[in-house]
Every structure is written in structure tokens, then in C-alpha cells.
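[1] sequence first, then the predicted structure, then my questions.
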Amino acid sequence: MLIDLNELSPNRTYFTMIQTLIPRPVAWVLSDNGDDSLNLAPFSYFSGVCSDPPLIMLSIGKKPGGEIKDTRRNILERGHFVVHIAHREMMEGVTASSAPLIHGDSELERSGLATTEFGDFALPRLSDCRVAYACELYEHHEIGAQAVIYGRVRQIYISDDIAVENEGRLQVDAKALDPIARLGGDDYGLLGEVVTIKRPR
């Protein structure tokens, strides 16, 4: 099968890409609505970009009616956000937080998830997530219907239960983190076998 993307609508292109570019990590993003409430939403067009400066990237689309999503609005207006790496037990909560709501209707309040202070960062983090990134807006680009947000990572929370020091380097136990990944449609992937192959020096 050879698919010419020039012959597909943007919607069909999207569904073709998300079913083949797999697995994708899920950024569960907490942002500030600006009215003493917090927004929480998942995005799977997400990756690390650079380590100097430390940057992550989110690609955020629009709501079904064409309005920009609350996460994008909040990041552009207030300049900070927290990205969480959710684990297996949180899949239902991640999915529930993807529902389109009116601006200011807090997914966090609906979920009942607890938060805790994130060092001296302006926003809290989800208490039960094993990894969280405290981010500040670095750059923003509009590409087609998407907004590409670059976030500068200021702090990283890693649960002591999943990390150890090994020969002077931090080593995170991927199986203990147990992250979820997005596949196509309504499907998630879970971490299975971990294969270690030494890289050439």
C-alpha cells in the first residue's frame, strides 16, 4: 500500500499518521486557566527536542469548532505549564481529561486528582505521577492548524521509587515508571519487554 498524502484530507492524513507513528509518549499537561482553576489535558504529538537548553515540544491542534484549545491559550497567556508522564493506572483519567470542555471548566476538579507543590515553581504537579516537568514557554510557532509549543524545562520531578544513582549517573527504571503510550484510535500501548543493547563507542 502506497499512500499519497496529497490525495488525503488533513483529517485522513492525521489518522494515517497517528496509527503508524507509534508508540508516542503522552504529555499530560497541567496549565493555568487564569481564574484560580487548572486545566489538564493529554497530547501525544510530544517529544524532547534539546538538552542545552533543555526543551520539550508539544503540538496542539484546535477544538472541533476551530477555537484554540485551552492548554495552548493558557500557555501563551501565562507562560508556564507542567508536563506529566502518566502510568498504567492513570489511563482512564488521561482519557477522561481529553473531553472538550468550555474554557475555565477544570478537568482537574472533575477528576478529583490530588496535586502537590512543585518546588518553587508557580504551578503544582499531580501527586500520583512518577515523572513531571516544570516548563516555561520558550517559543511558539503556528504550522497549519497546529501550534508547536517549545517548553524550557526548569525542574524535573522523578519519584524516588523509580530512580537510582548508577556509577554517578541517574538511572530510571522504565518498568517501574510503567508509562503509557498512544497508538491509533482509542488504543494505548504499555511497556512490555525491555531489551538492552550496548551502543558502539
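    Yep, it's here.
[2] every contact and neighbour count from this point should use C-alpha atoms.
    Will do.
[3] contacts only, for the residue most central in space within the chain.
    Residue closest to the average C-alpha location in the chain (CA atoms, centre = their mean): Ala27, at 0.9 Å. The neighbours of Ala27, taking CA atoms under 8 Å, 6 or more residues apart in numbering as the test, are Pro42, Phe43, Ser44, Phe46, Leu58, Val83, His84, Ile85, Ala86.
[4] farthest pair in those?
    For those, with distances taken as CA to CA, the pair at the greatest spread is Leu58 and Ala86 (15.7 Å).
[5] re the thing from before, nearest to Gly104, out of the contacts of Ala27: which one, please.
    For the contacts of Ala27, the nearest to Gly104 is Pro42 (16.5 Å; CA to CA).
[6] which helix or strand contains that closest one?
    strand 38-43 (DSSP states H and E).
[7] about what we covered before: mind checking which of the contacts of Ala27 are buried?
    Applying 16 or more other CA atoms under 10 Å to the contacts of Ala27, the neighbour count classes Pro42, Phe43, Ser44, Phe46, Leu58, Val83, His84, Ile85, Ala86 as buried.
[8] leaving out sequence neighbours, find the closest residue to the fourth one.
    The shortest distance from Phe46 to any residue other than its chain neighbours is 4.6 Å, reached at Leu58 (CA to CA, 6 or more residues apart in numbering).
[9] again with the third one
    The shortest distance from Ser44 to any residue other than its chain neighbours is 4.6 Å, reached at Val26 (CA to CA, 6+ apart).
[10] ok, second structure coming up, stack it against the first:
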Amino acid sequence: MFLDFTKLDPREAYGWMADSITPRPIAWVSTISPEGRTNLAPFSFFNGITGNPPTLMFSAVNLRDGTKKDTVRNIEATGQFVVNLVSHALAEKMNACAALLPYGESEFDAFGIAQAVSERVKPPRVAEAPVSFECTLHTILPIGEGAGAANVVFGRIVAAHVTDGVLGVDGEIDPALLDTVGRLGGDNYATTRDRFDLRRPDRPVKF
């Protein structure tokens, strides 16, 4: 099958991308409006960028009417946000936050999600998240215009909260304990429970 993406409808192109670029980690992003109203929304076009300086990104596709999502509006106004990772135990609550609520209505309150105070930024974090990254805005890069277009948010990580329960005996994160989920196509998700190891060829073998 050959797909000419220059001729595909944007929604069709998005569908092929979402179904094939898998699994995708999920950024459960918490923000706050200038008036102090919290927001919590999931985004699966998300990843780390670099450790120098520590930076991550996520992409927020515009609403169907072409307007920006509440998350982007809040970050533009405050310059701060928190990226919470999603464990399998939190998957249903994360999914509930994909619902479109009126601007200013808090997903924390609507779906009974416990929040915790952040240390370096104003938006709260998800209290039960295995890892939360407190971020300040680096830049927002708009890609395209109108419905289906997106705003790519780059954030500087200024602090992180790592639950002790996901740390192994060596003090590092144990993937089995982290138990994060990834987005597949449609309504499908995957866990990180099925894993295998491959040693990079440029790393020395431990004896």
C-alpha cells in the first residue's frame, strides 16, 4: 500500500499516523489559568527532547473548530505546566480527562483526581502519578492552521517528583514498578509489562 500524504484529508492522515506510530507515551498535562482554575488533559504525541538542558515536548491538536485547547491557552498565559506520567492503575482516570469540558471546569474535580502541590510551578500535579515533571515554557511552535493543526509545546524541566514505589533496590526506576501505559491506534493501549533487553553496541559488557 502506498499513501500519498500530500493528498490525504488531514483527519485521514492523522488516523494513519496514530495507528502506526506506536506505542506512544502519554503526557497527562496539568495547567492552571490566570484565575486559578486547574485543567488536566492527556496528550499522546509526547516525548523527551534532551538532557542538556532537560527538555520535553508534547503536541496539542486544535479543537474541531480550529481553536486552541485549554491546556495551550493556560500555558500561553502562565508559562508553566506539569507533565504527569500515566501508570496502568491511572489509565481510566486519564482517559476520562479526554472529555471536552467547558473552559475553567476542572478535570481534577470532575473526575475525582487527587492533586498535590508542586514545588517550582503553580499548576498542581497528579498526586498518584508515578512521575511528575514540573516545567516552565521554552516555546510553543504552531504547526498548520485551523482544525487538525497543532501547537507543539516545549518545556524546560525544572523539577521532578518520583514515587518511591517505582524505585528498584539500586535506587533507579524499575520499569516493572513504573508500569506506564502507551497509546496505540483507536481505543487501544499497551502496557510496558512485556519487555525484552538489547544491549547497545557502544556500551561495554558488564562482567
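    Everything's here; your move. Note that the structure is a prediction, hence the values are computed from the model and not measured.
[11] sorry, back to before: okay if I get the buried ones among the contacts of Ala27 of the first structure as CSV plus distance to Asp161 of the first structure?
    Formatted as CSV, these follow (distance: CA to CA, whole Å):
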residue, distance to Asp161 of the first structure
Pro42, 24
Phe43, 25
Ser44, 25
Phe46, 25
Leu58, 27
Val83, 19
His84, 16
Ile85, 15
Ala86, 15
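[12] wait, His161 of the second structure touches Ser132, no?
    Yes: counting by CA atoms under 8 Å, Ser132 is a contact partner of His161 of the second structure at 5.1 Å.
[13] between those two, which one's more packed in?
    Legend: neighbour count by other CA atoms under 10 Å for His161 of the second structure and Ser132, higher for Ser132 (27 against 16).
[14] now that one, what's its secondary structure?
    strand (DSSP: H, G, I helix; E, B strand; the rest coil).
[15] name the nearest residue to it, sequence neighbours excluded.
    Once flanking residues are discounted, Ser132 of the second structure sits nearest to Asn84: 4.3 Å by CA to CA, 6+ apart.
[16] return the residue of the first structure aligned against the one you found.
    With TM-score structural alignment as the criterion, Asn84 of the second structure lines up with His84 in the first structure.
[17] post-alignment, the helix or strand harbouring that match versus the second structure, mean distance?
    Using DSSP H and E, the element containing His84 of the first structure is strand 80-85. With mean CA distance after the TM-score superposition for the first structure, strand 80-85 of the first structure departs from the second structure by a mean of 0.4 Å once superposed.
[18] elements contacting that strand?
    strand 27-32, strand 125-126, strand 131-143 (3 or more CA pairs under 8 Å, 6 or more residues apart in numbering; DSSP states H and E).
[19] and if we set it to 7 Å?
    Contacts defined by 3 or more CA pairs under 7 Å, 6 or more residues apart in numbering; DSSP states H and E place strand 80-85 of the first structure against strand 27-32, strand 131-143.
[20] tell me what angle the helix or strand following the strand holding Pro42 of the first structure forms with strand 27-32.
    Note on strand 38-43 of the first structure: by DSSP H and E, the next helix or strand toward the C-terminus is strand 46-51. Calculated by axes from the mean of the first three to the mean of the last three CA atoms, to 10 degrees, strand 46-51 of the first structure forms an angle of 80 degrees with strand 27-32.
[21] buried residues, strand 46-51 of the first structure. List them.
    Neighbour counts using 16+ other CA under 10 Å place Phe46, Ser47 of strand 46-51 of the first structure among the buried residues.
[22] now that strand on the second structure. Mean distance?
    Averaged out, strand 46-51 of the first structure is 0.7 Å away (mean CA distance after the TM-score superposition for the first structure).
[23] list the buried residues in the longest helix along the second structure.
    The helix that spans the most residues within the second structure, counting by DSSP state H, is helix 10-20. For helix 10-20 of the second structure, a neighbour-count test (16+ other CA under 10 Å) marks Ala13, Ala18 as buried.
[24] check the offset of it from the chain's centre.
    19 Å (CA atoms, centre = their mean, to the nearest Å).
[25] neighbouring contacts of it?
    Helix 10-20 of the second structure has contacts (CA atoms under 7 Å, 6 or more residues apart in numbering) with Phe5, Gly148, Leu184, Gly185, Gly186.
[26] dump the residue contacts of the first one.
    Residues in contact with Phe5 of the second structure, defined by CA under 7 Å, 6+ apart, are Ala13.
[27] would you agree it falls within a helix?
    No: using three-state DSSP, the assignment for Phe5 of the second structure is coil, not a helix.
[28] ok, and the closest non-adjacent residue to the alignment partner in the second structure of Leu126 of the first structure?
    Under the alignment (TM-score structural alignment), Leu126 of the first structure pairs with Val126 in the second structure. Of all residues not flanking Val126 of the second structure in the chain, Gln115 sits nearest, at 4.8 Å (CA to CA, 6+ apart).
[29] what about that neighbour, how many neighbours?
    Other residues within reach of Gln115 of the second structure, judged by other CA under 10 Å, total 16.
[30] looking at this, Asn95 of the second structure is in a strand?
    No: judged by three-state DSSP, Asn95 of the second structure forms no part of a strand; its state is helix.
[31] which ones are touching the aligned partner of it in the first structure?
    Alignment note: Asn95 of the second structure maps to Thr95 in the first structure; criterion TM-score structural alignment. Residues in contact with Thr95 of the first structure (CA under 7 Å, 6+ apart): none are found.
[32] from His80 of the first structure, how far off is Thr95 of the first structure?
    In this view, Thr95 of the first structure and His80 of the first structure are 23 Å apart by CA to CA, to the nearest Å.
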